[in-house]
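Peer 1: When you get a sec, could you give me coordinates for this:
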Amino acid sequence: MVSQQRLNQWRSQRDLWRNALQRPLAQHVAWWQAASQYVQIEDWLPLQDAIDRLLEEQVEEEPADASNLSEPIVIITATGAKLCDRNHLFAAYTRLIRAQQKALVEPAIETLRRQQQLILDAIGDGVYGVDLQGNATFINPAAAQMIGWEPQALIGKSMHQVLHHSRPDHSPYPREACPIYAAFQDGIIHRVSEEVFWRKDGSCFPVEYISTPMRDEQGKLVGAVVAFRDITQRKWAEAILQRTNEELEQRVRDRTIELQQANEQLKELSELRSRVVTMVCHEFRNPLNNILLSVSSLERYGAQLTPEQKGHYLLGIQDNVERMTQMIDAILIIGRVEAKRIEPQPSQFDLIPFCRDLMAEIAGEIQHPRLQFTCRFKRLLVTLDQCLLRSILTNILTNAIRYTPAPGKIQFKVLKQHHQIVFQITDQGIGIPPEDLPYLFEPFQRGRNVSNIAGTGLGLNIVKRFVDLHGGQINVSSQLGQGTTFQVSLPLHLPVCG
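Peer 2: Here you go, the predicted model:
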């Protein structure tokens, strides 16, 4: 690198100059005179050395005037000599430094860009960016996959029109009301958890999302970044949990009602038990007193009593024991019904021979003409519990016989009405007082006009319970001193279990 003065000196000393350039001067003179602009040097190392030397000379020797700064400068490189001035040299140097910095920075920027892209690609949530017009500037694969689009196809599109155009009920969703766009208008982060995004195929899915405003280096809003998540599975789990909770609450309510009903039943049973115990004690007192009196008489006066008298006392003891046995059996049956240990066991059978056989059993104890059976069917198939039905009819028929003095008659009719079988038993007995009818089926309830007629007061209670087990009805009508009619209606066919 030489100044103009040194160049003139070298021109006067051609041999020295030729040696310095190591090339014929004629090859360069014309180029020197024409060169007015800097020509970029491929090998920048000599230029760097030249700048360093030039700066050192500027520090050591201040130029006499500013015109020296524009003196031509010769730069000798491995490929030859080139001519420029200082201004062009500094401009070239500036461009060179910038090129060096760019060469160093661009790989780092590219590396950072790749890292950012890898992070976006690896995120499982959907992420996309929009500019101030709401058009997509970038979108990660997860977001594109969730809405059924290719990522590149979304760049530049209005994301509101793509995935947020409608509400869950398919009504339009105005862009002005969208929290995503509000983020780059008010500069506030918006979080939403009860909306839907729409897929390309027209289906939608529930999402929660956050819209965060984006700013440039000067803090100016330039758009927004939206991160969203498909919460279909969570909503499904929440729905199941909600339904499970509701079912559990309903079960708790049902169980509470059952427990309340059970408590009421226990209370009723407790009251019934107390009443039964009281009634049993009362009802057992008479038979026991009779037995005790008979035994005492036999013990005290046995020697003076005739065989007939002794037989009378023994027969009284036997009758009272049987009465107590019947009461015990009846109480046990009531207890089993209350505990739901008796359930109907229906089976199909012909009702006509069943009723005739029952009449024959009962008629053996009375004169046959008093008991009359009527039915217009010769064959009538039913599906009922034979044991329970036998107990129902036997109790009513024996009561009719017991409370009907001879020669009063008892009529037993069997009717078929729609899908029901009706048993009608009418007697010509003493009848039931009207004030006793409402309590007729209560335990240990007997008409006040029964006098000394034997009975436990439990038979009709058992009848009512057995009729209820069949899902039937029992009705009674009576006229005091003229007779009583019992009517029992049962389903023609009960479902057969198993």
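
Peer 1: hey, let's count contacts and neighbours off CA atoms from now on
Peer 2: Noted.

Peer 1: how far out from the middle of the chain is the longest helix seen in the chain?
Peer 2: Assignment by DSSP state H gives helix 232-301 as the longest helix of the chain. Distance of helix 232-301 from its chain centroid, counting by Cα atoms, centre = their mean, to the nearest Å, is 35 Å.

Peer 1: Tell me which residues touch Pro369, please.
Peer 2: Pro369 sits next to Lys409 when contact means Cα atoms under 8 Å, 6 or more residues apart in numbering.

Peer 1: Another sequence for comparison is provided below:
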Amino acid sequence: MLEVFIQQTQAMRRHVEMLHALFKSATEGIIVIDSWGEIQLVNPKAQELFGYEEGELLGKKIETLIPQKYARRHVDHRMNYAQQPKARNMGGHFDLQAKRKDESEFPVEVSLSPFSTSDGDYVVSFIIDISLRKSQETALLEANRQIQNLNTDLEERVQQRTRELARALEELELSKQEVMRALEKERQLNDMKTKFVTIASHEFRTPLATILSSASLIGRYSLSEEEDKRQKHVQRIKSTVNNLTEILNDFLSLGKLEEGQIRNVPVVFNLPEFCRELIDELRSVCKENQHVQYSHEGEAEVCIDRHLLKNVFINLISNAAKYSGEGKDIYLKTHKNATKLTVEIQDRGIGISEQDLPYVFDRFFRAQNSGTIQGTGLGLNIVYKYIQLMQGDIRMESKLNEGTKVYLELPT
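Peer 2: From the prediction side, this is the model:
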């Protein structure tokens, strides 16, 4: 029995010596603490890592090796760990910092292993200084950042060159469009000149012949009892001159619109008074027993370009009178609210066919049923452009032989 005891004692001594040698020569720092957090064992590598002499750390709290800003929190973590101790690695979700004797800090990796003896519960900590790895990671991150910056710079340069190319192409396209617009405008001007010559030769010839004929006949009626005949021809001359003036005004207005000489200049005025004065002026264009019936709703004052609105009303009411028979009234209705003016002009004239209605605002367009009624085909086109200048809207409803209704909406 004594021999067996001696052999066991020698084996245990060898194991202790081997553990002691391993503890002393380990390349990792090893620190053993008790359940109160006091340091019981420190191997040479740990002393070297933390800058302490042999024996200096024994009996001190493990928080001695923790930076001050984390020490209080570490006490809570240690106490929680003591409730359910188990082998684990620390710092999985964040970097761990340790504190040397000279108060300097360095990054570490720590793994914990709990064990128990007859003296009580203990925890052994294995500590590795990862400063070199961190510096390499930092260098790698910096290299990646520089590469990323280079890539970003390269991408920005590529994007800049792409934008410059896109601008150049856009400018080229704009130049092309400007040339095309200039050519189209020149074509339109040539078309307008051609149509003007055609219309002028047709529209002017008949009125001038009428004026010449009436002027010649007036000279023959020298007797006082022939005064009625003279006045008849005088009225014919006046009416014909008015038609010629209307044609010339259309061409002049169109020219000013094309050159951008007409501007929208809103002013405040009383709309019902304006409409009644205008209706008095237009009595001369109305046929026998033909009247303009006017009604207004809402506020009286509006803020609109008075000159443009007058031209629009004159054109639309004149058209209504021109294309309506004798004794058929024209209806003008206006309604003003806080944001807009609504206008409705209605006649009971010859109307416009469904096929012609989409083109009524086109330049030089005349409906197929206009017959011998004089006109240039410019009036409604000019009205449309005036409404656009005033930032309004115009639309038309019509049926053959039932009449036409024009709706205007203008901001006030």
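
Peer 1: Tell me how they score on TM after superposing.
Peer 2: Once superposed, chain against chain, the TM-score is 0.55 (TM-score structural alignment, normalised by the length of structure 2); 279 aligned residues with a Cα RMSD of 4.0 Å.

Peer 1: that older thread, what's the following helix or strand after the longest helix of structure 1?
Peer 2: helix 307-338 (DSSP states H and E).

Peer 1: Against which helices or strands is that following helix packed?
Peer 2: On a contact count with 3 or more Cα pairs under 8 Å, 6 or more residues apart in numbering; DSSP states H and E, helix 307-338 of structure 1 meets helix 232-301, helix 459-469.

Peer 1: Go through it and flag the buried ones.
Peer 2: For helix 307-338 of structure 1, the neighbour count (16 or more other Cα atoms under 10 Å) marks 310, 313-314, 316-317, 319-321, 323-324, 326-327, 330-331, 333-334, 337 as buried.

Peer 1: Now it on structure 2. Mean distance?
Peer 2: Its aligned residues in structure 2 lie a mean 2.5 Å from helix 307-338 of structure 1 after superposition (mean Cα distance after the TM-score superposition for structure 1).

Peer 1: how far out from the middle of the chain is that helix?
Peer 2: Mean-position distance between helix 307-338 of structure 1 and its chain equals 61 Å (Cα atoms, centre = their mean).

Peer 1: Alignment lookup: Leu389 of structure 2 to structure 1.
Peer 2: Aligned counterpart of Leu389 of structure 2 in structure 1: Leu469 (TM-score structural alignment).

Peer 1: which one is that match nearest to, not counting chain neighbours?
Peer 2: Pro344 (6.6 Å; Cα to Cα, 6 or more residues apart in numbering).

Peer 1: cool, and Trp17 of structure 1?
Peer 2: Distances taken as Cα to Cα, 6+ apart place Trp10 nearest to Trp17 of structure 1, at 5.3 Å, with adjacent residues excluded.

Peer 1: equivalent range in structure 2 for the helix or strand where the one you found lies?
Peer 2: Element membership of Trp10 of structure 1 [criterion: DSSP H and E] is helix 4-12. Using TM-score structural alignment, helix 4-12 of structure 1 corresponds to no residues of structure 2.

Peer 1: Show me what Glu283 of structure 1 aligns to in structure 2.
Peer 2: Using TM-score structural alignment, the partner of Glu283 of structure 1 in structure 2 is Glu203.

Peer 1: how about the residue nearest to that match when sequence neighbours are not counted, secondary structure?
Peer 2: Spatial nearest neighbour of Glu203 of structure 2, excluding adjacent residues (Cα to Cα, 6+ apart): Gln374 at 7.2 Å. Per DSSP: H, G, I helix; E, B strand; the rest coil, the secondary structure class of Gln374 of structure 2 is coil.
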